[in-house]
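> This is the structure alone, sequence omitted:
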């Protein structure tokens, strides 16, 4: 029987970070991965293929808009095969970074199959080989959650695991789920020529975002596809030719919607059901593993990272968790994870940037002693010159100017708002961003101008403002 210092179950972002980090410090590491190649959901069925598809669709959309603006005409249907090829090419280009060959070169023993706990330290692989681990890291990720809708089991439907394998674009598509996945891919497929309808149970789309951010995105999306919030799907049935009929309820009205294809984007389900966790008494939080801030389970030598725990279901968060586990599992540290300074981006067009608390959350947790700074993108010269003025920056601070939350919607918001992450992480005040020289004209000026409002309030209003004005009148 082979013995290891650390066994990692799952080869996604979190698991690969642990495996590479631990072996680099001299630990003997085993990695168990169920797929042919590591990389996890992000590489194979998530971040990478979706962003490649979004980029291809945006390129086509921009070409059409430009042609129309300059009096030109584009004819014919887009070749969806080209978008498919770009998706596959992107995955192939990135795969070597996460390949079995690379990790074996690093010194990691890679096993293929499903790992299951036989006891506290022994992992059985595919019901056959058993290996021993002093410490074990669970990083098995998640899969698409399938809602309990009558008839759904009798029809073909797409999820993030199959949508990128489509060789042809359906003429019409219904998306169940108005979160980031449903809206990002719905918009991309609409731009490629598909008639898209998005159905969501919530009273508003993107419920985790600040309330002032969502209208900008919704207005843009409504120009490209049909959005149906506050709508429940009661039943799905198959029609001739592969079409589907959905029986839905919206605001008390019973309606029917038909489409050629159905895409399920109704959340994620952690991959914890095949691990045999109940055999060893791992504490659970529903379907998720209950983890402490040190990312240990109730069994101290067993850790959990990524989508299997109920925190931030994002690739970059899993990578951060993996780094913490390396220190804790290899060196016996007690470093604690914090998500206070972890941002996320929703890659619709326009993009949404989210960091920290929304205004509603800040008022609930801090009280009304907060300050709100907002700026419309039509006040920023670079957005004006580029013709992308629809959007807003919104920063929430405490009374001393420390950032509690930063939000934006606009072209490339996920890039030019990153300086807010640095400021919040290192405890800088919003006013510090105002003191940094930004090149003109640049998109990042949007956050700088928002930060300028701090000084405008301090220097030209209130007691300080009145004292300065009195000084100027008296002595100058």
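Thanks, I have the structure now. Just so it is clear, the structure is predicted and the values come from calculations on it, not from any experiment.

> Going by C-alpha atoms from here, please, whenever you check contacts or count neighbours.
Fine.

> from memory residue 313 sits against residue 319, does it?
No - no contact is recorded between residue 313 and residue 319 when judged using CA atoms under 8 Å, the distance being 10.9 Å.

> Pull up the overlap in contacts between those two.
Here residue 313 and residue 319 share the contacting residues residue 306, scored by CA atoms under 8 Å, 6 or more residues apart in numbering.

> Let me know how buried the closest residue to residue 250 other than its chain neighbours is, in neighbour terms.
Spatial nearest neighbour of residue 250, chain neighbours left out: residue 231 (4.5 Å); criterion: CA to CA, 6 or more residues apart in numbering. When neighbours are defined as other CA atoms under 10 Å, residue 231 has 22 of them.

> residue closest to the middle of the protein?
residue 314 (4.9 Å; CA atoms, centre = their mean).

> residues contacting that residue?
306, 307, 344.

> From residue 339, how far off is it?
Separation of residue 314 from residue 339 (CA to CA, to the nearest Å) stands at 11 Å.

> Over to residue 366?
Taken as CA to CA, the span from residue 366 to residue 339 is 17 Å.

> Alongside the first one, take a look at this:
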């Protein structure tokens, strides 16, 4: 039996950060992961998807160059070359992650899956036992596929599978207009793939505000068929396609054939194979350990959970923050401290982009009822956006009355990733609307739209 002070299960972003944080306080540490190594972001997530989006945006700008009086005739998309570059660059990103792991001593690594035997005891498949004083669960997540989508059989694609295609397909049915579905679905469409997107319940990306959600549906529906609350009657695999039968706009069933069905229906935490039933951990209705989001400590005090495994904020920068907090607290138990958390920030790299910053609208309405003001801005009136031919979308900001402190924001618009960072940094510094209006604004830039919105918000405060 091997005995260690800290065992970390999972070597993704959260696990690696937890390892480095714990290693500052103890040499008795074990990082456990059966592989493949390289983090979800680098292998199948944010990086390969952005490579596909970059190719798609290039094709789109070429096709729409005529609005500027520029001719780009005979545009061709070579699907083989597109996917070759995606994989080549993805492998480089994965390689960089693996290079960063080379500094980890081999004795600190165990390349095997493990399960809990008890609160302190882990076991590998071949019977090796590890007794750990403290444990960090950082096992990440995997795609969640509803049972009815599995009827697509061999025509079913996950985002993990998409990047392994030798070339671009001719048609894809995308299920799930969330972050993954919007990014990949729109990118495929702009590369010449016929796309139809289906959703459930009306949600679009991470948007919480109804007005911005409706604007998003209008924007994306103008480019490809999108039904965020679809009535799908049947999915069936055939010899050469997957059939999807759904209720069309005329209330009649319509059947369309696609090369593939892309399931972009979210991800599930990788905790169901850890033998958590052998522990005294309190689990929620999803089977995920109940934990303190500030300290990452579970109901069993020596066990912590970080990153996508807890499904709290499944984003790379959040996983890194949580890994650092969990690793430090595990190593220094019982000295458990709340970690410094940054303002929530999420970006969808669609076109127009979507960004959410700070508190969600529902939480603002609940926690600041009668004590907040909001203002909305339409990018159709933004000069720089009109110059760029990208004047679609809305931006909304909420602030506390009296203090003028920013509470939250949602953006559907051009280059929202940059405006979102400005707002997140402002919220992190607890700046008020007045503080932001005192900042410099160049002309002509997209940030002038933010200034117009803040001026309107100031009058409402």
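Alright, I've got the coordinates. Quantities reported herein were computed from a predicted structural model and do not represent experimental measurements.

> hang on, the earlier thing: alignment lookup: the residue nearest to the centre of the first structure to the second structure.
Aligned by TM-score structural alignment, residue 314 of the first structure pairs with residue 315 of the second structure.

> Confirm residue 318 of the second structure sits in a strand?
No - read with DSSP: H, G, I helix; E, B strand; the rest coil, residue 318 of the second structure is helix and lies in no strand.

> ranges for the helices of the stretch 201-350 of the second structure?
For the stretch 201-350 of the second structure, helices defined by DSSP state H, counting those that start in this stretch occupy the ranges 210-221, 316-332.

> Mean neighbour count, these: which tops it?
helix 316-332 (a mean of 26; mean count of other CA atoms under 10 Å).

> Who are the packing partners of that helix?
With contacts taken as 3 or more CA pairs under 8 Å, 6 or more residues apart in numbering; DSSP states H and E, helix 316-332 of the second structure sits against strand 2-9, helix 13-23, strand 129-137, strand 303-305.

> For the third one, enumerate the helices and strands it packs against.
The helices and strands touching strand 129-137 of the second structure, judged by 3+ CA pairs under 8 Å, 6+ apart, are strand 2-9, helix 13-23, strand 121-124, strand 303-305, helix 316-332.

> One more pass at 7 Å, please.
Contacts defined by 3 or more CA pairs under 7 Å, 6 or more residues apart in numbering; DSSP states H and E place strand 129-137 of the second structure against strand 2-9, strand 121-124, strand 303-305, helix 316-332.

> Can you provide the mean distance from it to its aligned counterpart in the first structure?
Strand 129-137 of the second structure, aligned to the first structure and superposed, deviates on average by 1.8 Å (mean CA distance after the TM-score superposition for the first structure).

> Where does that strand end up in the first structure?
Strand 129-137 of the second structure covers residues 130-138 of the first structure once aligned (TM-score structural alignment).

> got the contact list for the matching stretch?
Residues outside stretch 130-138 of the first structure that contact it (CA atoms under 7 Å, 6 or more residues apart in numbering): 1-10, 121-124, 301-305, 329.

> Go through that stretch and flag the buried ones.
130, 131, 132, 133, 135, 136, 137, 138 (16 or more other CA atoms under 10 Å).

> Is it possible to get CSV of the residues you listed that adds distance to residue 248 of the first structure?
Shown next, in CSV, are these (distance: CA to CA, whole Å):
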residue, distance to residue 248 of the first structure
130, 49
131, 50
132, 51
133, 50
135, 49
136, 45
137, 42
138, 39
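
> Show the contacting residues for whichever residue in the first structure pairs up with residue 394 of the second structure.
Using TM-score structural alignment, the equivalent of residue 394 of the second structure in the first structure is residue 392. Contacts for residue 392 of the first structure were tallied using CA under 7 Å, 6+ apart; they are 375, 376, 377, 408, 409, 410.

> With neighbour count and secondary structure as added columns, please give the residues you listed in CSV.
Listed next are these as CSV, based on neighbours: other CA atoms under 10 Å; DSSP: H, G, I helix; E, B strand; the rest coil:
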residue, neighbour count, secondary structure
375, 20, strand
376, 18, strand
377, 24, helix
408, 33, strand
409, 30, strand
410, 26, strand
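
> any idea how far the nearest residue to the match of residue 394 of the second structure once chain neighbours are set aside is from residue 446 of the first structure?
Nearest non-adjacent residue to residue 392 of the first structure, counting by CA to CA, 6+ apart: residue 376, 4.4 Å away. To residue 446 of the first structure, residue 376 of the first structure is 8 Å away according to CA to CA.

> got it, and residue 439 of the first structure?
Taking CA to CA, one finds residue 439 of the first structure at 12 Å from residue 446 of the first structure.

> neighbour count winner among these two?
residue 446 (27 against 9).

> rewinding a little: for residue 106 of the second structure, find the nearest of the helices of the stretch 201-350 of the second structure.
helix 316-332 (19.1 Å; CA to CA).

> mean shift between the closest one and the first structure?
Mean deviation for helix 316-332 of the second structure: 1.6 Å (mean CA distance after the TM-score superposition for the first structure).

> Residues in contact with that helix: which ones?
Contacts for helix 316-332 of the second structure (CA under 7 Å, 6+ apart): 6, 13-15, 17-19, 21-22, 25-26, 134-136, 295-296, 302, 304-308, 335-337, 339.

> want to try TSV for the helices and strands packed on strand 129-137 of the second structure, with distance to residue 455 of the second structure as columns?
Shown next, in TSV, are those (distance: least, CA to CA, whole Å):
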stretch	distance to residue 455 of the second structure
strand 2-9	49
strand 121-124	58
strand 303-305	43
helix 316-332	31
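
> of the ones you listed, which approaches residue 98 of the second structure most closely?
helix 316-332 (16.3 Å).

> Distance of the counterpart of residue 366 of the first structure in the second structure relative to residue 293 of the second structure?
Under the alignment (TM-score structural alignment), residue 366 of the first structure maps onto residue 368 of the second structure. With distances taken as CA to CA, residue 368 of the second structure is found 22 Å from residue 293 of the second structure.
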